[in-house]
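**Q** structure of the sequence below:
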Amino acid sequence: MVRVLFLGGLGRSGTTLLERLLGQLPGVSPLGEVVHLWQRDLVDDERCGCGDRFSACGFWQKVGVEAFGGWDAVDPQRVQKLAADVERTRHIPRMAFGRKPKGLTEYADYYSKVYAAAATVTGATAVVDSSKHSALAYCLRQAEGVDLRVVHVVRDSRGVAYSWTKKVMRPEAETDEEMTRYSPSRSALLWNAHNASFGLLGRLGVNVLRVRYEELLADPMTTLREIARFAELPEAAHEMSFLRATDDGFVADLGPSHSAAGNPMRFTIGSVPLRRDEAWRRSLPKGQRRLVGALTAPLLSAYGYMGRAS
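**A** The predicted model follows:
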């Protein structure tokens, strides 16, 4: 049984940063957004977090051999066809309460094999998948051999909405390719849908721990220790010598990772100041800020954001 820490929530909520911090803990192997491995890595041969192309990364090649006898044995088009059929937000009610979609077991098995192989190659107690997708978490709930622990990462919806409007390049792509952008109203609706789905997952019996982005940045040691207990990591994981307190907050010393896909921050190595991104308070137009706040008000209140200066 492989222990999987699945980082869930809507993108731009701090999951990549959390994955990088968790990756510094003994006994943890961060894998990045495995949901994108099949296209971006197997087909497009994009760069791993270590800087090497996927095909040249020793870690991922060992994982492929351990999991499948080599990546040549995997048909990425087949995996993506299964994803299109199974891993859809509209299937969540069905996966939660009804009959499993056809192909779900096969699809989930690809992930469980990757997780188990990564744990074997690294000797890790837990692997981290920062895929975020709520529908994938519901698929993994059905996976054999997976001890699923979901860390539900939430951030103020107004900060998330502003982040989705910003232009962010994908440095691992061959061309000048930007990451997806959403309008504030669109991101607000997605924020509601994904976060509500993770709330339901917890009520269905899956181990779910909610973490607020703002609290992670304010006191990373406390948050990481809470996650370490949740994941039942070895006692050594509670030391956190890679974190340093300064007069201006915390600084994290990040080593290289083998993150398969995700935010460009996965390439960052060295000392990183942990600062909360509050640019939305001055840069998101007041009308959009109020619209997003209104659309997401019930969950903002449930997560303790109402009453904060808007």
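
**Q** make it CA atoms for all contacts and neighbour counts henceforth
**A** Will do.

**Q** where do the strands sit along this protein?
**A** Taking DSSP state E as the criterion, the chain contains strands spanning 2-8, 28-30, 126-132, 146-154, 207-212, 243-246, 249-254, 270-274.

**Q** in JSON lines: those strands, plus mean neighbour count and distance to Pro220.
**A** Converted to JSON lines, the strands of the chain look like this (neighbours: other Cα atoms under 10 Å; distance: least, Cα to Cα, whole Å):
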{"stretch": "strand 2-8", "mean neighbour count": "26", "distance to Pro220": "16"}
{"stretch": "strand 28-30", "mean neighbour count": "27", "distance to Pro220": "17"}
{"stretch": "strand 126-132", "mean neighbour count": "27", "distance to Pro220": "17"}
{"stretch": "strand 146-154", "mean neighbour count": "23", "distance to Pro220": "13"}
{"stretch": "strand 207-212", "mean neighbour count": "19", "distance to Pro220": "11"}
{"stretch": "strand 243-246", "mean neighbour count": "14", "distance to Pro220": "8"}
{"stretch": "strand 249-254", "mean neighbour count": "18", "distance to Pro220": "8"}
{"stretch": "strand 270-274", "mean neighbour count": "15", "distance to Pro220": "9"}
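
**Q** compare with the first, here's sequence two:
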Amino acid sequence: MPAGRARVLYLAGSGRSGSTLVTTMLGQLDGFVAAGELRYLWQRGLVENRLCGCGQPVRDCPLWSAVLRDLPGPDETPSDAALSDAGRIDAAGIAGRLRSRLRMRGLPGMLRRHRAGRPAIDRHPDDEVIGAVYRALARHAPTLAAGGPVIVDSSKLPPYGLLLDGLPGLDVRVLHLVRDPRATAYSWRRRRRLDGPADDRLMSRPPVWKAALLWLVWNVTTRRLWSAAGPDRYLRIRYEDLVADPAAVLRRIARFAGSDPVELPITPDGLVRLAPTHSVAGNPSRHRVGAVPISPDAEWIGKLSGRPYAVVTAIAAPLLRRFGYPLRRPPATQTGATAAPTPRPAEPGPVVGAGPVVGAGSGVEAEPVAGVVRGGEG
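**A** This next block holds a predicted model:
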């Protein structure tokens, strides 16, 4: 890593692919800080002051309070005296402008500019503050790792990853996380509270055609933007492979990010030990702690009816075989696992996972049920 640059592991892809679990597991390793979906820091963290993964409101969290103290407000340079109040930062304005700058309708122009070697997203004064968040987090996150911590950002949205990739002072590597689109479409249909049992708001429930279209667009975009960047900048994994062999895949991800962990948070009997993180946004399971079984969520195999299955398969077909997913409905075994995936054709960039799938659409991110984390909702 170039000296003085904050290391960022950006999880890209579509929703309901297990990003919250991956982020939380990485956050258990020394040298990693699980920051969650940082593109939502401004609205959910600062405007709404939702709970940090540590259990305190974001503005009261010791780590995020230290980060906020380092952020320059309008026409300011960092000053401890001026930074005692997070309200001086135009969080609502930054959140609104980010939504406008990252809209899907602007994606064709972003891709054209990126292909031409120009900044894909127009520069804005907000970028100084956005980049400062990552640099301040790298300074304040506790770690013994040489070179500072790896900030795990599970924002997923490819345009936001492009924005980060163009900011000075950041060293961004992209982890492309994919999951069977039939599993993600089914997961989107579940009713989930937005941020845990105490939250009366529900997550959005897009129709299956829209869930499939988003899966296709964001995964095609992620692959086009970064798959040719080389094995030190881009890694693609399937969530099913993580569930099948969590220790091997987690270690592979950590090494890709520039770390070689001595100890993993996975027990010999397959439990993952989760301690609180400082995730500012994500699936409600980011608050889960303790020794938790990773359970495959193959409910969609039997319960996603024929017409929705056909719709999702037709829309996602251009990438299904490339990612190693069958067109036909996989058979369920007595244990709930699915049959082995179809072979994947070789392509540039490292791809993790050549073993059998344990539950296509395996999940660990829905609300915990009877102590088991399940349902890739990230």
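
**Q** just give the TM-score of the two.
**A** The TM-score (TM-score structural alignment, normalised by the length of the first structure) is 0.92; 304 aligned residues with a Cα RMSD of 2.0 Å.

**Q** just to revisit the earlier point, format the strands of the first structure as JSON lines; extra columns: distance to Thr180 of the first structure.
**A** JSON lines is the format used below for the strands of the first structure (distance: least, Cα to Cα, whole Å):
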{"stretch": "strand 2-8", "distance to Thr180 of the first structure": "18"}
{"stretch": "strand 28-30", "distance to Thr180 of the first structure": "23"}
{"stretch": "strand 126-132", "distance to Thr180 of the first structure": "15"}
{"stretch": "strand 146-154", "distance to Thr180 of the first structure": "19"}
{"stretch": "strand 207-212", "distance to Thr180 of the first structure": "23"}
{"stretch": "strand 243-246", "distance to Thr180 of the first structure": "31"}
{"stretch": "strand 249-254", "distance to Thr180 of the first structure": "26"}
{"stretch": "strand 270-274", "distance to Thr180 of the first structure": "24"}
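
**Q** quick one: closest of the ones you listed to Thr105 of the first structure.
**A** Comparing the strands of the first structure against Thr105 of the first structure with Cα to Cα, the closest turns out to be strand 146-154 (12.3 Å).

**Q** now do the helices in the stretch 201-350 of the second structure.
**A** Taking DSSP state H, counting those that start in this stretch as the test, the helices found in the stretch 201-350 of the second structure are 208-226, 239-244, 246-256, 299-303, 306-320.

**Q** ok, Asn219 of the second structure - how many residues close by?
**A** Asn219 of the second structure: 23 surrounding residues under other Cα atoms under 10 Å.

**Q** and the gap between it and Met203 of the second structure?
**A** Separation of Asn219 of the second structure from Met203 of the second structure (Cα to Cα, to the nearest Å): 21 Å.

**Q** hang on, the earlier thing: if we compare the strands of the first structure, which one ends up closest to Gly14 of the first structure?
**A** Here strand 146-154 is closest among the strands of the first structure (Cα to Cα), at 7.3 Å.

**Q** find the nearest non-adjacent residue to the counterpart of Gly255 of the first structure in the second structure, please.
**A** Matched across to the second structure, Gly255 of the first structure falls on Ala275, judged by TM-score structural alignment. Among residues not flanking Ala275 of the second structure along the chain, Val289 sits closest, at 5.1 Å (Cα to Cα, 6 or more residues apart in numbering).
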